[in-house]
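Colleague: my questions are about this predicted structure, shown below with the sequence.
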Amino acid sequence: MEGITALDYILLPFYLWLIYRVAYYYRDKFYPEGHAYRPYFIPGLTAKIFGAIFISMFYWYYYGGGDSYTFFVHSRVINSTFLSAPDTWLRLMTHQADDQNLTDSMALSQMYWYNDVASYTVARVGAFLGLFCFTQYLIINVLVAVISFNGIWLLFICFAQQYTHLIKKIAIAILFMPGPTVWGSGLYKDSLCMFAIGCLCYSAYILFEKKNFRFILIVLLIISILLLVFIKAYIIAMLLPAMILKIILVYKKKTSARFGGRVKFYILLGIMSIGAVFAAKKIISSITITPEDVIETIQHQKDYLLRVSLAQDGSAYNLGDFDPSINGILKMFIPAVNVTLFRPYPWESKSLIQLFNSSESTGVLLLTLYLLFTRNPFKTLKNIYTDPNLIMCLTFTLLFAFIVGVSTYNFGSLSRYKIPCTPFYMLFLMILIFKDKPEAKTLETLEEPALNHPLT
């Protein structure tokens, strides 16, 4: 089964024309001339589309496949039944295939990842998009990039509303970081996760902090959570507590300024804590996976990726065996966070793609060192303590970077797995570094920029 074909190149200009026509209409309608967000909309979309085309072509012509191609193969198998056996197509799309049915069985025999819910979810998304583009590999990747951009754009709006004097820095952190732009754009789990993360943060911000309760935002919140649960549940397991902590701190700041506010805050905190305990018990009782299973999975994944890395491209790193004890976690915490955020170092790069990844990690490291050595540490700690957004970003980054660092052991895989925390860590750095260096404000930034957005 072929990946990129001549039909891809024939259809690509038409789909790009259609996408940009809709994008320019949307931009002109919601972000007219002079609007603070307008300069970043089309460039942000273009970066995602370019990232999808680049990584699709790179993996197809250089490696002859990759995960994106395997997802596509599953998508094409699903859609091959659309006209000849629509009942089979529906069962495949709903993950209800009957192996006693001949057509279902033939399709299942060609899909290695059918029983992997996370991977098969991505394949089903690809199959659905394929209905609108003749199931062509390059076009599907571009459409996924557009979907991913929509979530990332909402994440940008979420923070741009709160830091109207730092919109350019927010755009760099969220829209234009190389890793998320490339690895979070094609037909990958990570692209759909980035979409869900952006939608989740935006929906929670508008619903619970701005108290603008709209049905579409509730639906978006639920879809985002379900998408993350199906594809990469560990992301929601670390992001949701950080977001809840932020919401609690926001309410604390709002209520502490009024008489009796602190009492109300602690009552609210107690209610939310009790609710969280009951919810956690309910979730745990409905899941058969135990903490021992999670540790065993981390160990197996680490061993597998390390073995493959050493046997193939030599892009392995080794932090030692994962010890789930308190002392073991503390011992490995800093090395794991370091490898996720700041490695591979330039001298560890053994291929062109690793050199690309190291350029981003080196830039992040230099920015971190700039913050540490040019800013008053006491003022920095005070800024973190008084800003719920910074606390959320740092909490999620550290938790996520640790889990990814101790379970990957391969720089190639790490470059993809770490992208959910990249925007949050970059936001953390940008806000702390440039908080006291405001950009020039336009009329729109001084007003309420997101009032023009269709979801607010």
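Modeller: It's in.

Colleague: please make it C-alpha for all contacts and neighbour counts, starting now.
Modeller: Fine.

Colleague: quick one: contacts for the residue nearest the centre of the chain?
Modeller: The residue lying closest to the centre of the chain (Cα atoms, centre = their mean) is Met194, at 2.5 Å. Residues in contact with Met194 (Cα atoms under 8 Å, 6 or more residues apart in numbering) are 148, 151-152, 184, 420.

Colleague: same thing with Leu371?
Modeller: Contact analysis of Leu371 by Cα under 8 Å, 6+ apart lists 429, 432-433.

Colleague: out of those, which sit inside helices?
Modeller: Among the contacts of Leu371, DSSP state H puts 429, 432-433 in helices.

Colleague: please enumerate the helices of the stretch 1-150 of the chain.
Modeller: In order along the chain, the stretch 1-150 of the chain carries the following helices (DSSP state H, counting those that start in this stretch): 6-30, 38-58, 67-79, 86-93, 102-108, 117-130, 137-162.

Colleague: quick one: those as TSV, columns for distance to Asp190 too.
Modeller: Listed next are those as TSV, based on distance: least, Cα to Cα, whole Å:
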stretch	distance to Asp190
helix 6-30	22
helix 38-58	12
helix 67-79	11
helix 86-93	20
helix 102-108	24
helix 117-130	10
helix 137-162	9
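
Colleague: another structure for you, compare them:
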Amino acid sequence: MDYRDFVVFPIVVAIIYLVAYTLRPSVTDEVTRRYFFPALTVKIAGALIVGLVYQFYYGGGDTFNYHTYGSRYVWEAFWESPMTGFKLIFNNGYDYNGVYKYASKIPFFRDPPSYNIVKIAAICDLFTFSCYSATAALFAAFCFVGMWQFFLTFYEQYPHLHKGLAIATFFIPSVFFWGSGLLKDTITLGCLGIATFQIYKIFIVRQPSLSRITMLLLSFYGLYAIKIYILLTFLPAAILWVFLFNLRTIRSQAIRTIVFPFVLGIAGALAYFATLKASEDNPKYAISSLARTAQETAYDIRFQTGKDAGSGYTLGELDGTLGSMLALAPQAINVSIFRPYLWEARNPFMILSALESFALLLTTLYLLWKRNLQVFSALLSPNIFFCLLFSLTFAFAVGVSTYNFGTLVRYKIPLMPFFVVGLMLMLDYSNRDRNVEVLEPTEY
């Protein structure tokens, strides 16, 4: 921290709140207005706390490196020569021509996903005079925009669940902490929220517009450029979500029952080809390479971050084949959502994560034990199917490729709002009158 954090940060936060105050009437109603500023405040506070934790507890780390050894060099380049700054912003991470003086100091320069975060931070630095806390606040504000849209996606359909939806979206501790700072997770979580809302508006509510399509494409690009595996797990679930919602247009229950398997097949095929297309520029995430990538990532993360910290875990042997990876799916899903267990916690942050996981475990067991019949029939609800398909698929992806609890608590935050919303909708479904048709959605 330096003097800029005490001068620039309050000014930037004041501007964020002024803009939010101006926009609030157009994005809230009498019910949701009460959550708007608390949710924004939690995000900004989370951004500030993440910076303090990394500086004084960890003594450095990703958020520190993205700024101090990344965006600040780009900001300095702009002051010396705007042309050099623009070259760094639009650089693909491999061309040192004319930028070597600065690029050679940036350890993430040849790592495109990480360098994309550096570039976003550098653009923010132009408005914050390279003040870390102010730039982090802008990251948090972007994520808030995305998560507010995620909240509205389900609030518009289930207005009576507003309190639970607000908690699931904004106030899960691990999500507002790790999803608020100057990190990849903040940008990707915001993009995920925007993509969910725009898909809902364009393909389900059928209110397409040029601005909505543009926002959807930009959110997809953000996921693709920073964490492509989030996009690869989100696309299949989103496509199935849209297909299941549109299946309602067939009024005959008998015909819907017959058509349902074909819809799943077509949606599955589209999802498969969408996944192929999304990964074609990155061989590591091609279908044929996923198992090997998962193996290398899991062992690299455990070696680099967990060998001496007592936070490593193992699910079994990964030999780089798809079969060995799929065989670990139940354990991978369990570790992502319900672990670390209380007795596995080794430090204060693991204890907090363990308490959160324990609460999710109790809630899930309650649903499965007390309301098992309704739970399984509720899976035919498009919203529940979408939330659980994405969250469980993502839980498998990160659980099988991380092997370190400290890293996992960050990597898994995209699934948490979806999983908790899914549980909430299942509970709501089981409390409804059983005469309500399964595929009939709540009124918009």
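Modeller: Structure received. Not measured: the values here are computed from a predicted model.

Colleague: any idea what the TM-score is?
Modeller: Once the chains are laid over each other, their TM-score by TM-score structural alignment, normalised by the length of structure 2 reads 0.90; 432 aligned residues with a Cα RMSD of 2.6 Å.

Colleague: ok, back up a step: where neighbours are concerned, which of the contacts of Leu371 of structure 1 has the most?
Modeller: The most crowded member of those is Leu429, carrying 22 neighbours; neighbours defined as other Cα atoms under 10 Å.

Colleague: to which residue of structure 2 is that one aligned?
Modeller: Applying TM-score structural alignment, one finds that Leu429 of structure 1 aligns to Leu423 in structure 2.

Colleague: hang on, the earlier thing: kindly reformat the helices of the stretch 1-150 of structure 1 as JSON lines containing distance to Gly320 of structure 1 and mean neighbour count.
Modeller: What follows is these, written out as JSON lines (distance: least, Cα to Cα, whole Å; neighbours: other Cα atoms under 10 Å):
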{"stretch": "helix 6-30", "distance to Gly320 of structure 1": "45", "mean neighbour count": "13"}
{"stretch": "helix 38-58", "distance to Gly320 of structure 1": "31", "mean neighbour count": "20"}
{"stretch": "helix 67-79", "distance to Gly320 of structure 1": "27", "mean neighbour count": "24"}
{"stretch": "helix 86-93", "distance to Gly320 of structure 1": "41", "mean neighbour count": "19"}
{"stretch": "helix 102-108", "distance to Gly320 of structure 1": "39", "mean neighbour count": "17"}
{"stretch": "helix 117-130", "distance to Gly320 of structure 1": "28", "mean neighbour count": "22"}
{"stretch": "helix 137-162", "distance to Gly320 of structure 1": "35", "mean neighbour count": "24"}
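
Colleague: what about stretch 339-349 of structure 1, how long is it end to end?
Modeller: When the termini of stretch 339-349 of structure 1 are compared using Cα to Cα, to the nearest Å, they are 13 Å apart.

Colleague: and it, what's buried?
Modeller: Going by neighbour count (16 or more other Cα atoms under 10 Å), the buried part of stretch 339-349 of structure 1 is 339-345, 348-349.

Colleague: among these, name the ones in strands.
Modeller: Secondary structure from DSSP state E places none of those in strands.

Colleague: and which of those is nearest Ile284 of structure 1?
Modeller: Distance to Ile284 of structure 1 across the buried residues of stretch 339-349 of structure 1 (Cα to Cα) is lowest for Thr340, with 28.5 Å.

Colleague: ok, average deviation of the longest helix along structure 2 from structure 1?
Modeller: Ranked by residue count and defined by DSSP H, the top helix of structure 2 is helix 253-279. Superposed on structure 1, helix 253-279 of structure 2 shows a mean distance to its aligned partners of 7.3 Å (mean Cα distance after the TM-score superposition for structure 1).

Colleague: contacts only, for Ala145 of structure 1.
Modeller: Ala145 of structure 1 makes contact with 48-49, 51-52, 184-187, 191, according to Cα under 8 Å, 6+ apart.

Colleague: same deal with Leu227 of structure 1?
Modeller: Neighbours of Leu227 of structure 1 in contact, by Cα under 8 Å, 6+ apart: 192-193, 196.

Colleague: swap in Asn327 of structure 1?
Modeller: Neighbour list for Asn327 of structure 1: empty [criterion: Cα under 8 Å, 6+ apart].

Colleague: report the separation between it and Cys158 of structure 1.
Modeller: Per Cα to Cα, Asn327 of structure 1 is found 38 Å from Cys158 of structure 1.

Colleague: aligned partner of Leu175 of structure 1 in structure 2?
Modeller: By TM-score structural alignment, Leu175 of structure 1 lines up with Phe170.

Colleague: its match - nearest residue in space that isn't next to it in sequence?
Modeller: Computed as Cα to Cα, 6 or more residues apart in numbering, the closest residue to Phe170 of structure 2 that is not its neighbour in sequence is Ala39, at 5.8 Å.

Colleague: aligned counterpart of the one you found in structure 1, please.
Modeller: Ala39 of structure 2 maps onto Gly44 in structure 1, with residues paired by TM-score structural alignment.

Colleague: gap between that match and Lys350 of structure 1?
Modeller: As judged by Cα to Cα, Gly44 of structure 1 and Lys350 of structure 1 stand 30 Å apart.

Colleague: same check on Ile326 of structure 1?
Modeller: Distance from Ile326 of structure 1 to Lys350 of structure 1, counting by Cα to Cα: 35 Å.
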